[in-house]
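Student: Sequence plus the predicted model coming up.
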Amino acid sequence: MRNTAAGRPGAAEDSGRLMSIGAVLAELREEFPEVTISKIRFLEAEGLVEPQRTPSGYRKFTRADVDRLAQVLRMQRDQYLPLKVIREQLDAQDRGEAPRLPGPSGPHADELSAGLAADADLDGPVTLDRAGLLAASDVSPGELADWESYGLIAPDAGGRYAPEAATVARLLSDLGRFGFEPRHLRGVKAAADREAGLIEAVVAPLKVHRNPRTRARAENTAHELVSLASRLHEALVRAALGAGGGQQGNRPGYRPDYPNRPGTA
């Protein structure tokens, strides 16, 4: 799955040596002075590198791991590619295929492509029309209208939706099968809006920087912060539930009717 260290001076001598995350950081900083340990951990969490673990849990990186990290960082710095595209290109490379950008696929590919094509020639991010969103998320118009009435999904001023709206719709539909209604999830949306505001405050100075590479890093920084915030949210929820998952009734503010679990009255 990983690339080799061919062509690197001295690679033959140390290709089998395992490195700590601190040693990896020191080497990468020769070319990428702004890289941090948090960035390396983030790229690992995104599945772009898979270091070994010692029995005590410490990360150990091979030469191929370090070269792969450097490749990812170069693609971000030099080509301004988002992590999703980088991952797809690396996966294709690992399979021995020529990297290519994916297009829409699946049972609603034509309908989704039509929803995207309407503004494909415009500057800015590609968005979905209502039909494209329904096709991409495989939900009913009634469900979408219900979520919109609670502010969980909202179009822009032109009546179009961000591509992420399809993911939101699918997750809302999945949660609905467990009894979660739109009114139950308004607090989740409010918390997400607050987190987005915090992230925007961090990346806003990067977006207006005079250096175009610094401006391009704003998107990658935002992705990293979103991942960290998501992991924090999951950890907090798990901690609140407790190791056994049976202590909810003892927590302040717990509402036993919010919502019913499958199979309960």
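Tutor: Happy to help now that I have it.
Student: contacts and neighbour counts: CA atoms only from here.
Tutor: OK.
Student: Residue nearest the middle of this structure, spatially speaking?
Tutor: Of all residues in the chain, the one closest to the mean position by C-alpha atoms, centre = their mean is residue 227, 5.7 Å from it.
Student: any idea how far that one is from residue 109?
Tutor: Separation of residue 227 from residue 109 (C-alpha to C-alpha, to the nearest Å): 28 Å.
Student: just the helices in the chain please.
Tutor: Counting by DSSP state H, the chain has helices at residues 11-14, 21-28, 37-45, 63-79, 83-94, 109-117, 130-137, 141-149, 164-176, 186-207, 212-241.
Student: Redo those as TSV? Include distance to residue 155.
Tutor: Shown next, in TSV, are the helices of the chain (distance: least, C-alpha to C-alpha, whole Å):
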stretch	distance to residue 155
helix 11-14	52
helix 21-28	42
helix 37-45	31
helix 63-79	30
helix 83-94	24
helix 109-117	14
helix 130-137	9
helix 141-149	9
helix 164-176	9
helix 186-207	15
helix 212-241	21
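Student: A further structure is provided below for comparison with the first:
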Amino acid sequence: MLHTPSGGARGGTATGQESEPMSIGAVLQALRAEFPEVTVSKIRFLEAEGLIEPARSPSGYRKFRSEDVERLSCVLRMQRDHYLPLKVIKEHLEAGGEAADRPAVPVVPPRDPKEPEAIPPAPAVRIGRRELLRLVGAREAELAEWEKYGLLAAAEDGTYRPADVTVARLVAQLGRYGVEARHLRAVKAAADRQLDLVEQLVAPLRRHPDQRTRTRAESTAEELTDLSVRLYGAFVESAAGAARTRGD
């Protein structure tokens, strides 16, 4: 059983008899069994928020210890099971001593009515159509339209992945601003093309005779995917900034 590490995020210098440091790709694979939706971006975000602080190699690569992985698991579990905001989780972890070792969940302070309501995380298992509609707060006609335009699709058994729930929530939110499913076809097509490019780039690694190189293919694909997502966001922000400048 994993215990909540006491104290704040630590520097992550591996010494003594500690296990070999892990790359961010290896950490991702270690967490995926319990948290299938976790991504490189999520791990980096938690680092930026001060929840973890892995060591760095001279070239700048992250080097995670087993304690960092345990801490990540604790944070993700508290988010998933109790819908706690990161601020509360961080305060709980930094409490130290008995407070950090107890399985009790800290009390969530009242939500500021001016702040948007937090969206519960997507389930960690496949779900049916009715459950998807309930989680997203959408109507059957809306889901049918999203599927018509290829924004998401059920598996052969009629179930949906956790990632489909995330997609459906975002599409539903955009819909409240008048963005229709047909408007998002180009976004989905661009994402598919970028994924094809990532697969082309890592294909030689997957076929490499060296086992370590083949193992690195998955973390490389995750890293490329994460960079693609960040680049898309940067493009949107840059274009929005340019539009505001022209408006001025």
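Tutor: Arrived safely, thanks for sending. Predicted model, so just to flag it, every value in this text is computed and none were measured.
Student: contacting residues for the residue nearest to residue 169 of the first structure when sequence neighbours are not counted?
Tutor: Of all residues not flanking residue 169 of the first structure in the chain, residue 137 sits nearest, at 6.0 Å (C-alpha to C-alpha, 6 or more residues apart in numbering). Residues in contact with residue 137 of the first structure (C-alpha atoms under 8 Å, 6 or more residues apart in numbering) are 166-167, 169-170.
Student: Mind filtering those down to those shared with the second structure?
Tutor: By both residues aligned by TM-score structural alignment, their matches' C-alpha atoms under 8 Å, the contacts of residue 137 of the first structure still in contact after alignment to the second structure are 166, 169-170.
Student: Tell me the span between the first and last residue of stretch 92-102 of the second structure.
Tutor: 10 Å.
Student: Could you tell me how far residue 170 of the second structure is located from residue 181 of the second structure?
Tutor: 11 Å.
Student: So those two - more neighbours on which side?
Tutor: With neighbours defined as other C-alpha atoms under 10 Å, residue 170 of the second structure and residue 181 compare such that residue 181 has more, 20 against 12.
Student: residue in the first structure matching that one?
Tutor: Counting by TM-score structural alignment, residue 181 of the second structure lines up with residue 182 in the first structure.
Student: which ones are touching that match?
Tutor: 146-147, 150, 152.
Student: Of the residues you listed, just say which sits nearest to residue 67 of the first structure.
Tutor: Closest to residue 67 of the first structure out of these is residue 152 (41.6 Å), distances taken as C-alpha to C-alpha.
Student: my guess is that closest one meets residue 188, correct?
Tutor: No. If you go by C-alpha atoms under 8 Å, residue 152 of the first structure and residue 188 don't touch, sitting 9.0 Å apart.
Student: who's more crowded, the two?
Tutor: residue 152 (21 against 11).
Student: Would you quantify the distance from that one to residue 182 of the first structure?
Tutor: 8 Å.
Student: re the thing from before, give the single residue among the kept ones among the contacts of residue 137 of the first structure positioned nearest to residue 214 of the first structure.
Tutor: residue 166 (29.8 Å).
Student: For the closest one, give me its contacts.
Tutor: Residue 166 of the first structure neighbours (C-alpha under 8 Å, 6+ apart): 133-134, 136-137.
Student: and which of those is nearest to residue 68 of the first structure?
Tutor: Of the contacts of residue 166 of the first structure, the one sitting nearest to residue 68 of the first structure (C-alpha to C-alpha) turns out to be residue 136, at 32.5 Å.
Student: Just to check, residue 222 of the first structure is in contact with residue 204?
Tutor: No. If you go by C-alpha under 8 Å, residue 222 of the first structure and residue 204 don't touch, sitting 9.8 Å apart.
Student: Looking at those two, which one has more neighbours?
Tutor: residue 222 (17 against 13).
Student: residue contacts, the more buried one?
Tutor: Taking C-alpha under 8 Å, 6+ apart, one finds 199-200, 203 in contact with residue 222 of the first structure.
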